[in-house]
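1. Sequence first, then the predicted structure:
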Amino acid sequence: MIQEVLAESFSSYKLASFLGSFLFADIHLPHHDIFLFGPGFFSILIPLAIWFIMMFLVSILFIFARVKSGSIFGAIACNSGYILGMSLFVYHFLLL
């Protein structure tokens, strides 16, 4: 896990969690269609920032689930629930 590697490098689990969450949010930016060229950069800046913050917080939630469960399976279960919830939301509210 990236948190353990970063924690060993920085001697701080909190800093490692912050950096890992930042990287997680950064990796998920393409899911927000950042590569589409719409009306302009500034029209997507606010939604993009909101998406980044939400992905950062979701990553913190996954870290919390892993730490509290004592196993990576806590984070896997949390991630599975998140994906299921997002899929149902997208299907129900956006596609119907």
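-> Thanks, I have the structure now.

2. from here on, contacts and neighbour counts on C-alpha atoms
-> Noted.

3. just checking, what packs against the strand or helix carrying Leu84?
-> Counting by DSSP states H and E, the element that carries Leu84 is helix 72-89. Contacts defined by 3 or more C-alpha pairs under 8 Å, 6 or more residues apart in numbering; DSSP states H and E place helix 72-89 against helix 41-69.

4. Grab the most central residue of this protein for me.
-> A centroid search over the chain (C-alpha atoms, centre = their mean) returns Met55, at 3.1 Å, as the residue closest to the centre.

5. That residue and Phe62, how far apart?
-> Here Met55 is placed at a distance of 10 Å from Phe62 (C-alpha to C-alpha, to the nearest Å).

6. Equivalent analysis for Ala77, please.
-> Using C-alpha to C-alpha, one obtains 9 Å as the distance from Ala77 to Phe62.

7. Comparison target, given below:
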Amino acid sequence: MLKANETGNYSLIGLVMFISALIPFIFLNKHGLKQIGIKKTRKLKILGYALIAGLAFSLLLYFLGIGLYGHSYENWYEYIGKSYNIPDGISAQGKKAMFVVMAITGMTFSPIGEELFFRGIVHGSFANSIGDKKASIVDSLAFALTHISHFGLVFLNNRWDFYLVPALIWVTSMFAVSILFFQVKKRAKSIWGAVLCHSGFNLGMIYCIFYLL
């Protein structure tokens, strides 16, 4: 992700997410997949709430960023949004089409890849020895720290910089939303609850970047 921020080429990110999604199916048998939450759920209402909860969290993060940093690049959504390369003179129809494409990819690749890895493999690796609660802290810390590559360590004006306070807020927010993903997974009794919550968050973030900034 850091290399992509520097070069503006994000083509490999989708491949990384795809590989992350494949890892559980390569290394785990049917019982192992079930143990980390890759299974069907009948709790359809919880899945609906998961999508809404993720969307709501992304909107709260938007208002926090605007309230603290306005439209500067210290606002996480402003910095992340520059990677979308939305043309300044784009028509309303063109913007809508671009939003739909970004929303579909954003709601698919990273939620599936990251949740199967963090809430699946990482969480499952620790849960048997330290319990679900502590394991959720471990996978959430890993998830949050990884997302410094999205914001915190920034590449602007052909040089790298680090926004300490905004980065701390962003990482704390990523930790909190990661805990939310786990709680939804737990209530849905399936990792697909976490995937849908993550999809809702990404949808909200992409909407904020396209239409609210």
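-> That came through, no problem. Not measured: the values here are computed from a predicted model.

8. Which residues are in contact with the residue nearest to the centre of the first structure?
-> Shown in contact with Met55 of the first structure (C-alpha atoms under 8 Å, 6 or more residues apart in numbering): Ser21, Phe24, Ala25, His28.

9. mind running it again at 10 Å?
-> When contacts are counted by C-alpha atoms under 10 Å, 6 or more residues apart in numbering, Met55 of the first structure is found next to Ser21, Phe22, Leu23, Phe24, Ala25, Asp26, Ile27, His28, Leu29, Ala49, Leu61.

10. what's around the residue lying closest to Leu61 of the second structure once chain neighbours are set aside, how many residues?
-> Closest residue in space to Leu61 of the second structure, ignoring its immediate chain neighbours: Ser173 at 7.7 Å, by C-alpha to C-alpha, 6 or more residues apart in numbering. A count of nearby residues for Ser173 of the second structure, using other C-alpha atoms under 10 Å, gives 16.

11. In the first structure, point me to whatever sits opposite Ser173 of the second structure in the alignment.
-> The criterion is TM-score structural alignment: under it, Ser173 of the second structure has Met54 as its aligned partner in the first structure.

12. List the contacts of its match.
-> Met54 of the first structure sits next to Ala25, Leu48, Ile60 when contact means C-alpha under 10 Å, 6+ apart.

13. And it, how far from Ala7 of the first structure?
-> Between Met54 of the first structure and Ala7 of the first structure the distance, using C-alpha to C-alpha, works out to 23 Å.

14. repeat for Leu84 of the first structure
-> Using C-alpha to C-alpha, which is the criterion applied here, Leu84 of the first structure is 30 Å from Ala7 of the first structure.

15. Quick check: closest non-adjacent residue to the counterpart of Gly85 of the first structure in the second structure.
-> Structural alignment places Gly85 of the first structure opposite Gly204 in the second structure (criterion: TM-score structural alignment). Taking C-alpha to C-alpha, 6+ apart as the measure, Gly204 of the second structure lies nearest to Leu55, with 4.9 Å between them; neighbours along the chain are not counted.

16. that older thread, okay, Ala77 and Phe62 of the first structure: which has more neighbours?
-> Looking at Ala77 of the first structure and Phe62 with other C-alpha under 10 Å, you find the greater number of neighbours at Phe62, namely 21 against 14.

17. which residues does the nearest residue to Asn79 of the first structure once chain neighbours are set aside contact?
-> Leaving out its chain neighbours, the residue that sits closest to Asn79 of the first structure by C-alpha to C-alpha, 6+ apart is Phe62, at 6.9 Å. With C-alpha under 10 Å, 6+ apart as the criterion, the residues that contact Phe62 of the first structure are Ser21, Phe56, Lys68, Ile72, Gly74, Ala75, Ile76, Ala77, Cys78, Asn79, Tyr82.
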